[in-house]
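[1] Could you look at this predicted model? Sequence included:
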Amino acid sequence: MKLLTRHLWQTIDELITKPIEKLELQARVEMLLRSRRLSLQLQTALERERELREQKSRFVSMVSHEFRNPLNIIYGFIRLLQQRNLSVERQTDFYQRILAAVSRMVALLDDVLILGKSEADGLASNPTELAIEPFCQKLIEEIKFTARTGHTINFNCEDECVTVHMDEALLRHILTNLLSNAIKYSAPNSTIELRLQCKSQTVIFKVEDQGIGIAPADQERLFESFYRASNVGKIPGTGLGLMIVKRAVERHGGTITVKSEINVGTTFTVTLPLDSKIFHLTPEPY
């Protein structure tokens, strides 16, 4: 009231003695309200800009750190391989460690590129005819070859699945990320399950592991940018993978859910329409 009085009238006496024109009062009040709205919008924009700067700074720092570790591993093992008295077994072990570090860098680079595309155009989709069962089998073989952690990946096609209409690149990114996470967060030599179900209108993928699990409080924020569960410890990661997976799933017009129990395991369920169309998503800043 004080703010309103200060802008509309010089004194209380002026308010009492001078007649008030209804249209003039309405116009002045509307001007004050408009000014207030613009001020709030400006404050919100400035706060959002500050948050974006902080997020981008975290992103650059985190990605730099994630690249530095495998590069140091590669450099170190290359130096060791220069020794002439190494046994064949030691050389083979060092080469495998180098391959694992390279695979980690490639996966991180894929995440960064996908994230950049999602910010630029909301993840462009290019659905094509895809034989889903052979696609899954081939993908599992590729992941097992690059991971080399001793995990068993079982593939179970529970229905007769022939051909679907989906974006192969986005689907590859979804399943690769989920299977790689299952491997990363479960003990060596444990078993990962990929289950495929083809229904009348949808195809369902389930990735199950026997890993460290995710606490209920963490599950609520699991798909946020840079968020990592509280029990990951020193397991490397950027907190970007699942956020990008969720965007890719939504780009297909699908859904993703998680069910998990600490020290028991985690199951991610991805449901996609059999005939994926192009869904225009508004790019979100990171």
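    Yep, that arrived. Just so it is clear, the model here is predicted, and its values are computed rather than measured.
[2] use CA for all of it now, contacts and neighbours both
    Noted.
[3] Look up how far Arg97 lies from the residue most central in space within the chain.
    In the chain, the centroid-proximal residue (CA atoms, centre = their mean) is Met243; its distance is 1.7 Å. Applying CA to CA, to the nearest Å, the value for Met243 to Arg97 is 28 Å.
[4] re the thing from before, please list the outside residues in contact with the helix or strand the residue nearest to the centre of the chain falls within.
    Using DSSP states H and E, Met243 falls within helix 241-251. The contact list for helix 241-251, computed with CA atoms under 8 Å, 6 or more residues apart in numbering, reads 111, 114-115, 118, 122-123, 125, 170-171, 173-174, 177-178, 222-225, 255-256, 270, 272, 278-281.
[5] ok, and here's another one to check against it:
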Amino acid sequence: MPGLTVEIGHQPLFKEAVLLQLDTVTTILLTVANALVMLLMLVHTYATRKTYPGFLFWIASMACWFSGGVLSYLLRGRIDPFWVIVAGNGLLLSMPVLFNEGVNRFYGLPARWWRFPLNLALLFIAVAALHYATFINDSLAWRGIIISLGYGLFFLRTAAEPLLFAPPARHHSIQWLLSLCMLPLSFFHFMRLPYFVANPGLRNFAELAARDQYLLTAIILANSIIILVTYSCLSLTSERVESELHKSQQQARIIAEKQRELFAMVTHEFKTPLAVIDRSAQMISFRAINPDEALTRRLGVIRANATHLIGLLDNCMNDAVLAQGMLQLNSTDIQLPDLLQEIREQCAEARPDREIRLLMPERVPNLNGDKRLLALLFLNLLDNALKFSDETKPVLLELRQAPGELLVTVSDSGIGIPPEELDQLGKQTCRASNVAQIPGSGIGLHTARLIAQLHNGSLTIRSSLAEGTSITVSLPAAIANRKA
């Protein structure tokens, strides 16, 4: 094939000897094969590592590339070549639009509502230019200028955007590789502009097409190598991250187990002397002859504080085990009214100066759950209600039956909770800002929420400042499914 020389004025812009003759069919088949390989690699990567964001857009982009090549091959010679070009280019141009969106999502770049519509608009303009530009100037050169500018700017923008917004450090190598895929395509379209400018009366794309096929084939092969390297980087990065994650999970399990053992040891070491103190105070009160009121009060304070510390240790231990997901339910059929009555009596014994009202229907379904944990749940809620409410006002413990669930509500007329802090309550060691002067750790409510979730239930908090707080525990029908 003779060399192709393009001159602007009397200076040659580029001179090239085409050493390899490639027909259109060969180029299309090469494009289809290349797109199919890329598509299969991306599908495999997504199937094995679904955590990568943006991969569905990449898969869709390669599907468009593959479909554009197949469509161009199948329709070639069967319909008007103009419409083959329009359909093929429409699909081929959809590839970088979707690919660009996938890159942005993969890098976690700032979301912009106009980005995807702008890309689609550029796609429409580029494809429409194949036909509608002839109304402005009926010249192949004019169409070539518009299309080359559109393609070149689009690919340049796709390559540059990840470089303008710094992605996470772990993606830097992938960032450069993906940008290198787009830059040659941008260069390919920009380098065609001088030819169109120098030949305003162009009526035949034959010579340019032969030259373009040679260059485009080289770019496709280069991009294939780049994408293969990118795919290898992704796979190696993923394997390294998964290995590090596995090691971190093992270390976390070891730390959690040691933490649980430490909690158990500390709990045991503290509970034993506290139990001795409690029993000693009880024995003194029994054996004292005509104890005066002051002695009785002091012994009561000793026992109350010992009981409080034992309960706090139990809460810490249970909270640690629940948070680590290491606790198995010991489920049995529970008569919830009897359990609530026991909890009420236990709290009334510890706080004889407080009134606790228990409201419940005559018949309710049995509850299938862990009795010890549920007792701890309701005990924590009642203890909080008694602690943060006015001593002159009663605390209400109410059991209700709703369609498909049981509801237990603990209500008080206490100081309430600031509305902006309601969402934070129930998190570990989180307390309302208006209870700083009242002793407590915030563990009790967190433990209660974990126990409710362990029973496939939920815990809801409603509160008004200076009016009181109402906490409702709901247990679903899957748990409350047997009649008493």
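    Alright, I've got the coordinates. Since the model is a prediction, treat every value here as computed from it, not as a measurement.
[6] tell me the contacts of the nearest residue to Phe155 of the second structure once chain neighbours are set aside?
    The shortest distance from Phe155 of the second structure to any non-neighbouring residue, by CA to CA, 6 or more residues apart in numbering, is to Ser186 (5.0 Å). Contacts for Ser186 of the second structure were tallied using CA under 8 Å, 6+ apart; they are Tyr151, Gly152, Leu153, Phe154, Phe155, Leu156.
[7] how about whichever helix or strand Ser186 of the second structure is part of: buried residues?
    In the assignment (DSSP H and E), Ser186 of the second structure maps to helix 172-190. Of all the residues in helix 172-190 of the second structure, those buried under the rule 16 or more other CA atoms under 10 Å are 174-190.
[8] Read off where stretch 165-180 of the first structure ends up in the second structure.
    Stretch 165-180 of the first structure corresponds to residues 368-383 of the second structure when matched by TM-score structural alignment.
[9] what's the strand or helix carrying Glu244 of the second structure packed up against?
    Assessed by DSSP H and E, Glu244 of the second structure sits inside helix 206-287. Helix 206-287 of the second structure sits against helix 24-48, helix 172-190, helix 293-323, with contacts defined as 3 or more CA pairs under 8 Å, 6 or more residues apart in numbering; DSSP states H and E.
[10] Looking at these, which is nearest to Leu4 of the second structure?
    With CA to CA as the measure, helix 172-190 is the member of those nearest Leu4 of the second structure (16.2 Å).
[11] what's the angle from that closest one to helix 206-287?
    160 degrees (axes from the mean of the first three to the mean of the last three CA atoms, to 10 degrees).
[12] now helix 172-190 of the second structure: how far from the chain's centre is it?
    Put simply, helix 172-190 of the second structure sits 30 Å off its chain's centre (CA atoms, centre = their mean, to the nearest Å).
[13] Same question for stretch 403-413 of the second structure.
    32 Å.
[14] what sits up against it?
    381-382, 385-386, 389-390, 393-401, 466-478, 480.
[15] from these, which ones fall inside helices?
    Leu381, Leu382, Ala385, Leu386 (DSSP state H).
[16] Could you pull up the residues touching the second one?
    Pointing back at Leu382 of the second structure there. Contacts of Leu382 of the second structure by CA under 8 Å, 6+ apart are Cys347, Val395, Leu397, Val410.
[17] cool, and the last one?
    Each residue near Leu386 of the second structure by CA under 8 Å, 6+ apart is listed here: Arg354, Val395, Asp412.
[18] The host helix or strand of Leu170 of the first structure against the second structure, how far on average?
    Using DSSP H and E, Leu170 of the first structure sits within helix 168-184. Taken over the aligned residues, the distance from helix 168-184 of the first structure to the second structure averages 0.6 Å (mean CA distance after the TM-score superposition for the first structure).
[19] If I take that helix and helix 241-251, what angle do their directions form?
    Using the same axes, to 10 degrees, helix 168-184 of the first structure lies at 150 degrees relative to helix 241-251.
[20] Wait, a strand at Lys427 of the second structure?
    No: looking at Lys427 of the second structure with DSSP: H, G, I helix; E, B strand; the rest coil, it is coil, so not inside a strand.
[21] Now which residue in the first structure aligns to it?
    Match for Lys427 of the second structure (TM-score structural alignment): Glu224.
[22] measure its match to Val245 of the first structure for me?
    11 Å.
[23] swap in Leu80 of the first structure?
    In terms of CA to CA, Leu80 of the first structure sits 37 Å off from Val245 of the first structure.
[24] Looking at the two, which is more packed in?
    Val245 (25 against 14; other CA atoms under 10 Å).
[25] which residue lines up with that one in the second structure?
    Match for Val245 of the first structure (TM-score structural alignment): Ala448.
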